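**Student:** need a structure here:
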Amino acid sequence: MTAKRVPSVGRMARVFVYGTLKKGQPNYSYMINSANGTARFQGRGLTVEKYPLVIAGKYNIPYLLYKPGTGHHVTGEIYSVDDQMLQFLDEFEGCPHMYQRTPMRIEVVEWESKSSAPEERPAVNSVLECYVYSTSTYQPEWINLPYYDNYDSFGEHRLEYVLRERRD
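**Tutor:** Just a heads-up that it's a prediction; the model follows:
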């Protein structure tokens, strides 16, 4: 009997992004750069369980704190990624020290991918397992920061993300 890779479709893994890697956000270019591997946008979703999504540190980085049951149902985007992109994302996210790649249950809000066969298209409100970069290695005071349900670097919080190349 072979071990099953939890959130995968064929040879692709499902990843849920909620922060700077979403469309329109500062690091989205990494998701569409084929030099990093393949990432295919599939749709939008939200975490089945509530989590605290905070913006922390002097670079205003979004963190999904691994504290299930606290916070909000966090919205984001679902991608199918190949092994090369998954490895890139692990390195980009500082996995496993800064973030940990954890399987989480994600509710499908909207499915756009036309490439999958009809029987592979999940119904709206169905639940998928996706990898999510969350952290259990956060500063204790972060739990007291404001919680968000939808991250936008350019939001009303005025905590714009500082790109890596602009950091001191």
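**Student:** from here on, contacts and neighbour counts on C-alpha atoms
**Tutor:** Fine.
**Student:** which one is Q42 nearest to, not counting chain neighbours?
**Tutor:** S113 (4.7 Å; Cα to Cα, 6 or more residues apart in numbering).
**Student:** my bad, Y138
**Tutor:** With Cα to Cα, 6+ apart, the residue lying closest to Y138 is L65, at 7.2 Å.
**Student:** same question, L163
**Tutor:** Spatially, and ignoring its direct neighbours in sequence, L163 is nearest to P26 (7.2 Å; Cα to Cα, 6+ apart).
**Student:** rewinding a little: state the distance from the residue nearest to Y138 to S29.
**Tutor:** Using Cα to Cα, to the nearest Å, we find L65 at a distance of 24 Å from S29.
**Student:** And for V124?
**Tutor:** Distance check for V124 against S29: by Cα to Cα, it reads 27 Å.
**Student:** circling back to that earlier point, would you confirm that the residue nearest to Q42 belongs to a strand?
**Tutor:** No. Per DSSP: H, G, I helix; E, B strand; the rest coil, S113 lies outside any strand segment and is coil.
**Student:** Give me the buried stretch members for the longest helix seen in the chain, please.
**Tutor:** The residue-count maximum for a helix in the chain (DSSP state H) belongs to helix 83-92. Residues of helix 83-92 classed as buried: M85, L86, F88, L89, D90 (neighbour count, 16 or more other Cα atoms under 10 Å).
**Student:** another one to check against the first:
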Amino acid sequence: MTHIFVYGTLKKGQPNYDRMLNTANGRAQFIGRARTIEKYPLVIAGKYNIPFLLNIPGQGQRVQGEVYIVDDKMLKFLDWFESCPQMYQRSRVQLEMEECVGEGEDTPNMGNSFEAFTYSTNTHKPEWLQNPTFESYDSHGEHGLRYVTREARDMH
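**Tutor:** As a prediction, this is how the structure comes out:
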């Protein structure tokens, strides 16, 4: 089982959350909310308004997201879904647990730091560094940059 930190469209209430619930993709168990220990630029970019965590530690904000324990099947699905390693790279990130719902040896304690995988990118366009950074992503946020789903893209 692997810890995964999601900060964008895979979070609860976001456009791709249903993919985390689809057991055909594998198993994902929500264990809580966390925040990155280091600051990272979380930007919304491209013509489809995709959230990107730029792998530039020390810039941006401490990003909030959700932590899941996933099985190997879900990890393979997420690698495919996130176009890893072409668009995103699966990288390790240090997190601080802010809210726990899970219990057991796989669940970090509140306030403790721990490591999880996330999907960040090293292959960003330089102009993305001019974009506003976000602490927490919401497709329906005040920024007005509504995420365009894969299904909607395929219709064009």
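**Student:** about what we covered before: which part of structure 2 matches the longest helix of structure 1?
**Tutor:** Mapped onto structure 2 using TM-score structural alignment, helix 83-92 of structure 1 spans residues 72-81.
**Student:** middle-most residue in structure 1, spatially?
**Tutor:** V17 (2.0 Å; Cα atoms, centre = their mean).
**Student:** Which residue of structure 2 sits opposite that one in the alignment?
**Tutor:** In structure 2, V17 of structure 1 lands on V6 (TM-score structural alignment).
**Student:** So what does the residue nearest to Y138 of structure 1 match up with in structure 2?
**Tutor:** Under TM-score structural alignment, L65 of structure 1 pairs with L54 in structure 2.
**Student:** thinking again about what came up before, compare L65 and S29 of structure 1 and say which one has the larger neighbour count.
**Tutor:** Neighbours were counted for L65 of structure 1 and for S29 using other Cα atoms under 10 Å; L65 has more, 23 against 14.
**Student:** how about the helices in structure 2?
**Tutor:** Using DSSP H, helices in structure 2 cover 18-21, 72-81, 150-154.
**Student:** can you redo those as a markdown table with distance to Q94 of structure 2?
**Tutor:** As requested, the helices of structure 2 are exported to a markdown table (distance: least, Cα to Cα, whole Å):
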| stretch | distance to Q94 of structure 2 |
| --- | --- |
| helix 18-21 | 22 |
| helix 72-81 | 19 |
| helix 150-154 | 30 |
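**Student:** Looking at the ones you listed, spot the one closest to T36 of structure 2.
**Tutor:** helix 72-81 (20.0 Å; Cα to Cα).
**Student:** What's the average distance for that closest one when superposed on structure 1?
**Tutor:** For helix 72-81 of structure 2, the mean deviation from structure 1 after alignment is 0.2 Å (mean Cα distance after the TM-score superposition for structure 1).
**Student:** can you map out the strands along structure 1?
**Tutor:** For structure 1, the strands defined by DSSP state E cover 8-9, 12-17, 39-47, 53-56, 61-64, 75-81, 100-111, 127-134.
**Student:** Can you say which of the ones you listed is nearest to N33 of structure 1?
**Tutor:** So among the strands of structure 1, strand 39-47 is nearest, using Cα to Cα, at 8.6 Å.
**Student:** whereabouts in structure 2 does the closest one align?
**Tutor:** So strand 39-47 of structure 1 sits over residues 28-36 in structure 2, by TM-score structural alignment.
**Student:** ok, and for the matching stretch, which residues are buried?
**Tutor:** A28, F30, I31, G32, R33, A34, R35, T36.
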